[in-house]
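A.B. asks: Quick one, structure for this:
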Amino acid sequence: MSPVRDADRARTAARRAVARRLHPDMGGDTAAYLDALAALDAAPAWRPVPAAPVTFRRTRWSRARSGLRRQRRRWLARHRSSRYTEL
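C.D. replies: Presented below is the predicted three-dimensional model:
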């Protein structure tokens, strides 16, 4: 399993444990519950950094599609009627 998913699972487990202990519906104090969640969210361990920067590559199809759109826009700009006639 990747380190990011493991960190997400650990974070979820910690939040659930806090909810089981302090949630107002289970008889806990609202302020204590919110403080505990804020402390969990503020901890730097809950913000994992990806191992490598995420990059997005354009596929051959997306490049072709954008080129076709560009050609269509140019063709329409040249061939649209710019004259108006009154009936």
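A.B. asks: CA atoms for contacts and neighbours, from now on please.
C.D. replies: Noted.
A.B. asks: Sort out which residues of whichever strand or helix holds Asp8 are buried, please.
C.D. replies: Per DSSP states H and E, Asp8 falls inside helix 3-22. Within helix 3-22, the residues that qualify as buried are 11, 15, 18-19, 22, counting by 16 or more other CA atoms under 10 Å.
A.B. asks: Now compare the residues you listed and name the two farthest from each other.
C.D. replies: Farthest pair in the buried residues of helix 3-22 (CA to CA) is Arg11 and Leu22. Separation: 16.3 Å.
A.B. asks: Look up how far Ala38 lies from Ala7.
C.D. replies: From Ala7 across to Ala38, the span is 17 Å (CA to CA, to the nearest Å).
A.B. asks: Before we compare anything, build this one as well:
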Amino acid sequence: MDLSGVIWRKSRRSGNGGADCVEVGVLEAPNGLAAAHKSDEDRLVVMRDSKDPDGPKLFFTESEWQAFSGGMGDGDFDDLI
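C.D. replies: The predicted model follows:
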């Protein structure tokens, strides 16, 4: 899968110089076909571990990303750790 055109971003809240965090980028079609189960989407948000940039990735549709990021902002996951 070609992610060479993805511009990766880290949170401003990343500690330790951003070494221990996730990175997020946007994958535009037609490369979105890399996530076959979401291949009808024009854009996907991609998340990866900054310590392992060649490792596994998570792919979100725009609506999935909005729900996830909204839940983070609302504190829906604060009790997990």
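A.B. asks: Any idea what the TM-score is?
C.D. replies: Overlay of the two chains. TM-score (TM-score structural alignment, normalised by the length of the second structure): 0.23; 27 aligned residues with a CA RMSD of 3.6 Å.
A.B. asks: list the helices and strands the helix holding Asp8 of the first structure packs on?
C.D. replies: Counting contacts by 3 or more CA pairs under 8 Å, 6 or more residues apart in numbering; DSSP states H and E, helix 3-22 of the first structure is packed against helix 30-42.
A.B. asks: orientation of the helix it packs on relative to helix 3-22 in degrees?
C.D. replies: Angle of helix 30-42 of the first structure versus helix 3-22, following axes from the mean of the first three to the mean of the last three CA atoms, to 10 degrees, is 170 degrees.
A.B. asks: buried ones in helix 30-42 of the first structure?
C.D. replies: Neighbour-count burial for helix 30-42 of the first structure, with 16+ other CA under 10 Å as criterion, is recorded at 33-34, 36-37, 40.
A.B. asks: how about the residues you listed in a markdown table, adding distance to Arg73 of the first structure?
C.D. replies: Putting these into a markdown table (distance: CA to CA, whole Å) gives the following:
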| residue | distance to Arg73 of the first structure |
| --- | --- |
| Tyr33 | 56 |
| Leu34 | 54 |
| Ala36 | 56 |
| Leu37 | 52 |
| Leu40 | 52 |
